[in-house]
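Engineer: what shape does this take:
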Amino acid sequence: MDNILLAPFDTPFESVPFQHIEQEAFEPAILQGIQDAKQEIEHIITRSSPPTFDNTIVALERAGRRLHIIAGVFFNLNAAETNDYLQHLAQKISPLLAEYANDITLNESLFERIKFVYHHTDQALLTTEEKRLLDKTYTNFTRNGACLIADQKEKLRAIDKELAGLKVKFSQNVLHETNAYRLHLTADEQLTGLPTSIKNAAREEAKKHGLAGWVFTLQQPSFMPFMKYSNNRDLRETLYLASAKRAFQANDYNNTTTIKRIVRLRQERAELLGYEHHAAFVLQERMAENAAAVNGFLLDLLQKAKPFAEQEIAELRALAKKDGIETMMPYDHAYYTEKLREAKYNLSEEALKPYFSLTRVLDAAFLVAQKLYGVIFQERADIQVYHEEVKVYEVLENGKHKALLYVDWFPRSGKRAGAWMTAYKGQYREDGKNVRPHVSIVCNFSRPTADTPSLLTFNEVTTLFHEFGHAIHGIMADTVYESLSGTHVYWDFVELPSQFMENYCYEKEFLQGFARHYATDEPLPESALAKIIASSNFMEGYQTLRQLGFGLLDMAYHTGQLKADSAIETFEKEITKETQLYPVLSGTAQSPSFSHIFPGGYSSGYYAYKWAEVLDADAFAYFKESGIFNQEVAQKFKTLLSKGGTEDPMHLYVAFRGRKPTIHALLKRAGLIGTSEV
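Structural biologist: I've put the predicted structure just below:
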């Protein structure tokens, strides 16, 4: 029987035919895809004609395209709609793909051709994008072992193969621990403080498990409201500890050994390739350039933010003291933060939710894209999806097809936690055709109930806009080569489009256009709008310290500071002590579920979230000067988005802004300096 994954899809826009793919088809398709890609590489190597940019660099860019699509579908499903079979297969496939990648970068004959093109091509005859592709290809080979001797190459292969399996194992352990926990409550008095909507959702969750009463889980739409509103401090502690101990308990899903092995292997790999540590390897191709610059950036922000954070926590402690709590603990933070928000601004996140139905918020995000970039979104019922809850929109520009956007909003047992953007198909131009992208947003928002639509907290509103910003980056892509297209940019630049979009959530006129009560259609009261804007930097000092703690921890792991005999809990506590404003509870740790840096792509790169805030604040300040939908500025930003990784990101930013970014706009927006200091 023919394998549907191995041929172009006979579907609208060659979209993935999810409903016709049997999961058993993935393994043979990937194995065949690897063999086909190797044959394409062999064809490049055995050419009788001399190496040229087209017959070597461009040919390599196109090699393995089918394999890339198949693997992309598989791993996206494994993140958003997995099961035991897919998880087992991921453990098996990941090392094979790592080995295949090494078969390319460690191929001496292939590298000789690339090296010849790199050193003998007249750069003046290449476009800017062609130069970038040539440089990226050559650098990718030299950075990843092409110049190593034979025994070193074998060692690199072994390291990469083991790392691939460890990263899958880490993710699977976190997913299992997240799904395995249930806080089952059976008495009304255990629910004091919780809004009716939260209790209703918990009752529905209990019914799913065949239980009476209420069930709360570690999924964010269940976990966070409980931590914010439950008056029962003991239960808050119970739920907090369950979350903080994920993959850090005495069972088969403990990630501590996996962490140490990943960190050790990354260090060995870096040293093998001639770098001091993993961070030095990673940051060579980042805007920050080196670990000293990253740590300097993080510590400078820490110095500026900590006094504000300490003042914020002092206010929370004063509230808690009125309730007889002498020592605030981490599980008290969300609860008293919500109380302080209500006290300072008379603003309750729960009271705001009816004004932010998911449908209206999504329409608002679409409206931003339409006003800025001239694109519209039309739902398509004829595009196959991997779960009945997923929806697909066709993106149109001037009436012509621009992209497909998949959206997947609600938590499921087969979906990992968090929110992310990904792609099923990249953008590129070839043979006179502009192949358009298929991108996806995956989140974990509260489900609709029998009598209410999905209602978002304001934090979830900004999350949607954030992921939509990533999607727009992919949608606007307009490059020749897929490996330079869309979000294929430096990791400390990739967060600019997403964080830029969040700014619109705090613009009064824009908010007025879509914040309306789901049942009555009444607009959000003017007073509430003003309070949202006034509270835009509420607890910003604390949030900054929290992000800085993650960034410093990431850098510590990847600059050789973790020793073989270090206890993860102790190491983490020592590294983040200057950012911790509450006692650290024994038996808890962030690292075992820190998916961004261990299985994810943010190792030595978590700082990028704060780094990109400098860019997004500076960029939005430019819009504010001319109007938040100013077409001239929007077209400049659209150009930046469309160019992907075809130019150095600082060059792209300067072309947009007219100068390099400064930190002043960020500090002002965060309330960490006054207007007079800007």
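
Engineer: switch to C-alpha atoms for all contacts and neighbour counts from now on
Structural biologist: Noted.

Engineer: isn't there a strand covering Arg317?
Structural biologist: No. Read with DSSP: H, G, I helix; E, B strand; the rest coil, Arg317 is helix and lies in no strand.

Engineer: give the closest residue to it in space, chain neighbours not counted.
Structural biologist: Closest residue in space to Arg317, ignoring its immediate chain neighbours: Met328 at 6.4 Å, by Cα to Cα, 6 or more residues apart in numbering.

Engineer: next: Leu77.
Structural biologist: Nearest residue to Leu77, sequence neighbours excluded (Cα to Cα, 6+ apart): Tyr386, at 7.8 Å.

Engineer: quick one: the strands in the stretch 1-150 of the chain?
Structural biologist: For the stretch 1-150 of the chain, applying DSSP state E, counting those that start in this stretch gives no strands.

Engineer: for the most centrally placed residue in the chain, which residues are in contact?
Structural biologist: Residue closest to the average C-alpha location in the chain (Cα atoms, centre = their mean): Trp420, at 4.6 Å. With contact set as Cα atoms under 8 Å, 6 or more residues apart in numbering, Trp420 has these partners: Ile441, Val442, Cys443, Glu467.

Engineer: residues of stretch 441-454 that come out buried?
Structural biologist: Ile441, Val442, Cys443, Asn444, Phe445, Ser446, Arg447, Pro453, Ser454 (16 or more other Cα atoms under 10 Å).

Engineer: other SSEs contacting the helix or strand encompassing Glu310?
Structural biologist: Using DSSP states H and E, the secondary-structure element containing Glu310 is helix 291-322. In terms of contact count using 3 or more Cα pairs under 8 Å, 6 or more residues apart in numbering; DSSP states H and E, helix 291-322 is assigned the packing partners helix 278-283, helix 330-345, helix 540-557.

Engineer: just to revisit the earlier point, the residue nearest to Leu77 contacts His20, doesn't it?
Structural biologist: No. Tyr386 is beyond contact range of His20, at 9.9 Å (criterion: Cα atoms under 8 Å).

Engineer: sorry, back to before: secondary structure added to the contacts of Trp420, as a markdown table?
Structural biologist: A markdown table is the format used below for these (three-state DSSP):
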| residue | secondary structure |
| --- | --- |
| Ile441 | strand |
| Val442 | strand |
| Cys443 | coil |
| Glu467 | helix |
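
Engineer: alongside the first, I'd like the structure of this one:
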Amino acid sequence: MKRRTFLAASAAAVTAAAINPSLALAAEDNPLLATWTGPHGGVPPFDKVKVEHFKPAIMKGIELNRADIAAIAANPAPANFDNTLRAMQASGDPLTRAASMFNIYTSTLSSDDMQKVEQEVTPVFAAFGDEITQNEALFARVKAVYDTRGTAGLTDEQKRLAWRTYNNFARQGAALNGADKKRLAEINQRLATLYTTFSQNELADEEDYTILLEEGDLAGLPDSLKAAAAATAEDKGQKGKWMLTNTRSSVEPYLTYASKRDMRQKAWKMWISRGDNGNAHDNNKIITEILGLRAEKAKLLGFKTHAHWITAGQMSGTPDAAMDLMLRVWKPAVARVHEEVADMQKIADAEGGGLKIEPWDYRYYAEKVRKARYDLDQNEVKPYLQLDKMREAMHWAAGQIYGFKFAEIHDVPVCHPDVRVWEVTKGGKRVGLWYFDPYARAGKQSGAWMNEYRTQENFRGFVTPIVSNNCNFVKGKPGEAVLISWDDASTMFHEFGHALHGLNSNAHYPQLAGTNVARDFVEFPSQLNEHWLPTKEVLSRFAVHYQTGKPIPEALVKKIKNSETFNQGFITVEYLASALVDMKAHLAGATPIDPKEFEKATLAEIGMPAEIVMRHRMPHFGHIFSGDGYSAGYYDYIWADTLTADAAEAFAEAPGGFYDKPTAKRLHDSIMSVGDTIDAGEAFRRFRGRDVNVDALMRDRGFPVA
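Structural biologist: I've put the predicted structure just below:
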């Protein structure tokens, strides 16, 4: 899940109408600010929104929210939970709605005009966030509620909200002196601009660089990939040709199957060079400035480095704890890579080409090893993995585990014709809405992610969540099934796990609801959801051949299961290299960093195998440089995967396996529904009955257990 969020009135107050009716009336004139109306509890008004609405909506939304905050801060009554924290949760609704739509458009419909708006308003968002945090009267009231939380008769969830609100203010410099607050605000505004520029540069290189293929360049590709490349070329005005776009969903399959080595190298080079082409969209200088500003900010806030500031608010607690886990896994992963490379080199040598395995060869020869060792060709699997059937599989599994039913609806507007919408119910009652945006297009970020249009709440009437999943599959011809890889199917289940986390939420206050949990806990529900894909119950029902309709043969399923730990060296090292570079870059403090030299030196220091590159090289590492979402926190995935492997063993050990009802209920009650109303470590203990055991992760990846 990519987290690239903007201030959406995390502070709150009494309604704008109660403060200034004229402001509230003005808000209703702009569709971005207006209350969401229509069926299903109200829906985003995509049919009314235009790019020119965004800047005035955000400025007006900030004006309204500013009035909300002023009313809370100036309240003459002694601070208590209701007139301060509850009021803060209830404030800023117009801005929250505008910010939600802003996030949708900047990530999926980022036209030139929208990018200009983004450049203009992101510093404004940052400035307003600092304005709230640095409001001394407001912070005094928050602190008063926090200090008396144990004696004020609050519920456990209210105490948790008091702790989290106070902690958020303190961590963002609410207690700094005037000069330091001023400098912090300057840093935050500059960072907001740099984050936007970095993201737009990455998107530009993804859209501006393509490779036009000749027929001979298609050697080795399955028919489905050839058809996708032809459709892409036609869309780009090159009918009769074939084209690779600079996206993971286009390049990685080509690297896996294309037999022309020089073309694999060309595609690989294009993909790993995003943001690093020495052109107007080069991100290297931006990275240096971001890291420097983050280091300065951490010092202002009283932390040794940005990494210390980030981890202090997470399950890990310290950079050392995160590094310890990563390095514990790194050594056996690298050892496995050397074994994998040796296996691939044997095949390459037998072919007589005289080549040494290079990064653009890894996927290609790994696939040959897979076929030789397990008699498993991914091209055998792909015809059974239709995009629509995998979507149905996700819905069915969610029904078995959480009791959800999904019914497609057509009475709500969408932001693009490709987007489809389902109403989610449980026991006949609406749980929320799920939007699905599966295809790549110009102006859409690459990759896959979950987005939350509306967060669940229950302190002023039950508000149902609206969530979305977004992918970048290459759209086929009308009426043709879109076939996806096993990895793509796993990614779909992963991102859908985030959506289920949001849909299952049952908290009172939005700040504690859904996926608003510790960063190194948020990937746990999503990674756990991947485990339902390979179950017999899912594959026998939904992995059906796109032409014959016959279910995937049990012999093929057995081959898939036998190869579960195959290539785990590559998968783990590719990811961990990025996570380690991320952490080390943010542990460097004020030391100026040249991204190219730092990346090279760090990889050499940790013993990076020459046959692999980082999953995200620094110049296109959007997770950590297009916002603070995963900065000094890309380790979150391995941290969460440790929880995931242990939790998956709980299901595997249960009488009903992954469909065991008591275990599923415990997952719902302890993890999926509670958001951040309880500590993440306590939530896991309630589910598992103990603290996490790292050995499960090693077993899951096929590594030796110490």
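
Engineer: with both chains overlaid, what TM-score comes out?
Structural biologist: Once superposed, chain against chain, the TM-score is 0.96 (TM-score structural alignment, normalised by the length of the first structure); 671 aligned residues with a Cα RMSD of 1.7 Å.

Engineer: about what we covered before: residue in the second structure matching the residue nearest to the centre of the first structure?
Structural biologist: Per TM-score structural alignment, the equivalent position to Trp420 of the first structure in the second structure is Trp449.

Engineer: Ala670 of the first structure: what's it in contact with?
Structural biologist: By Cα under 8 Å, 6+ apart, the contact set of Ala670 of the first structure is Asn537, Glu540, Gly541.

Engineer: actually Phe216 of the first structure, not the one I typed
Structural biologist: Arg182, Leu183, His184, Ala202, Glu205, Ser222, Phe223, Phe226.

Engineer: tell me the secondary structure at the residue mapped onto it from the second structure.
Structural biologist: The alignment partner of Phe216 of the first structure in the second structure, by TM-score structural alignment, is Leu244. Under three-state DSSP, Leu244 of the second structure falls in the strand class.

Engineer: more neighbours: Tyr386 and His20 of the first structure, which one.
Structural biologist: Tyr386 (17 against 11; other Cα atoms under 10 Å).

Engineer: how near is Ala140 of the second structure to Ala170 of the second structure?
Structural biologist: In this view, Ala140 of the second structure and Ala170 of the second structure are 11 Å apart by Cα to Cα, to the nearest Å.

Engineer: and for Leu697 of the second structure?
Structural biologist: 35 Å.

Engineer: equivalent analysis for Lys50 of the second structure, please.
Structural biologist: Distance, Lys50 of the second structure to Ala170 of the second structure, using Cα to Cα: 38 Å.

Engineer: show me which of those two is the more surrounded one.
Structural biologist: Neighbour count, other Cα under 10 Å: between Lys50 of the second structure and Ala170, Ala170 has more, with 17 against 11.

Engineer: contacting residues for Gly551 of the first structure?
Structural biologist: Leu298, Gly605, Tyr606, Tyr607.

Engineer: err, Ala293 of the first structure, not the other one
Structural biologist: For Ala293 of the first structure, the contact set (Cα under 8 Å, 6+ apart) is empty.

Engineer: which residue in the first structure aligns with His498 of the second structure?
Structural biologist: His498 of the second structure maps onto His470 in the first structure, with residues paired by TM-score structural alignment.

Engineer: where do the helices sit along the stretch 501-650 of the second structure?
Structural biologist: Secondary structure of the stretch 501-650 of the second structure by DSSP state H, counting those that start in this stretch: the helices cover 519-529, 536-542, 554-562, 568-587, 595-606, 622-625, 636-653.

Engineer: so which elements touch the third one?
Structural biologist: In terms of contact count using 3+ Cα pairs under 8 Å, 6+ apart, helix 554-562 of the second structure is assigned no packing partners among helices or strands.

Engineer: check contacts around the aligned partner of Asn537 of the first structure in the second structure.
Structural biologist: Matched by TM-score structural alignment, Asn537 of the first structure corresponds to Thr565 in the second structure. By Cα under 8 Å, 6+ apart, Thr565 of the second structure lies in contact with Asp700, Arg701, Gly702.

Engineer: try it again at 10 Å.
Structural biologist: Ile571, Arg699, Asp700, Arg701, Gly702, Phe703 (Cα atoms under 10 Å, 6 or more residues apart in numbering).

Engineer: please spell out the PyMOL selection for the buried subset of those.
Structural biologist: To isolate the buried members of these in PyMOL, using 16+ other Cα under 10 Å:
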select buried, resi 571+700+701+702+703
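
Engineer: among the contacts of Thr565 of the second structure, which lie within strands?
Structural biologist: Judged by DSSP state E, those include no members of strands.

Engineer: could I get the contacts of Thr565 of the second structure as JSON lines with distance to Gly150 of the second structure?
Structural biologist: Output for the contacts of Thr565 of the second structure, formatted as JSON lines (distance: Cα to Cα, whole Å):
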{"residue": "Ile571", "distance to Gly150 of the second structure": "47"}
{"residue": "Arg699", "distance to Gly150 of the second structure": "43"}
{"residue": "Asp700", "distance to Gly150 of the second structure": "42"}
{"residue": "Arg701", "distance to Gly150 of the second structure": "44"}
{"residue": "Gly702", "distance to Gly150 of the second structure": "47"}
{"residue": "Phe703", "distance to Gly150 of the second structure": "46"}
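
Engineer: report the two of the contacts of Thr565 of the second structure separated the most.
Structural biologist: With distances taken as Cα to Cα, the most widely separated pair in the contacts of Thr565 of the second structure is Ile571 and Arg699, at 15.0 Å.

Engineer: and in the second structure, which of the contacts of Trp420 of the first structure remain?
Structural biologist: Among the contacts of Trp420 of the first structure, the ones still in contact in the second structure (both residues aligned by TM-score structural alignment, their matches' Cα atoms under 8 Å) are Ile441, Val442, Cys443, Glu467.

Engineer: tell me the contacts of the closest residue to the second one other than its chain neighbours?
Structural biologist: The one in question is Val442 of the first structure. Leaving aside its sequence neighbours, Val442 of the first structure sits nearest to Asp408 (Cα to Cα, 6+ apart; 4.8 Å). Applying Cα under 10 Å, 6+ apart to Asp408 of the first structure gives the contacts 80, 385-392, 419, 440-445.

Engineer: would you mind finding the match for Asp408 of the first structure in the second structure?
Structural biologist: Using TM-score structural alignment, the partner of Asp408 of the first structure in the second structure is Asp437.

Engineer: by how much does the strand or helix carrying that match deviate from the first structure on average?
Structural biologist: Counting by DSSP H and E, the element that carries Asp437 of the second structure is strand 429-439. Compared with the first structure after the fit, strand 429-439 of the second structure shows a mean deviation of 0.5 Å (mean Cα distance after the TM-score superposition for the first structure).

Engineer: distance from the chain centre to that strand, please.
Structural biologist: 17 Å (Cα atoms, centre = their mean, to the nearest Å).

Engineer: check stretch 216-225 of the second structure too.
Structural biologist: The chain centroid and the centroid of stretch 216-225 of the second structure are separated by 31 Å, computed with Cα atoms, centre = their mean.
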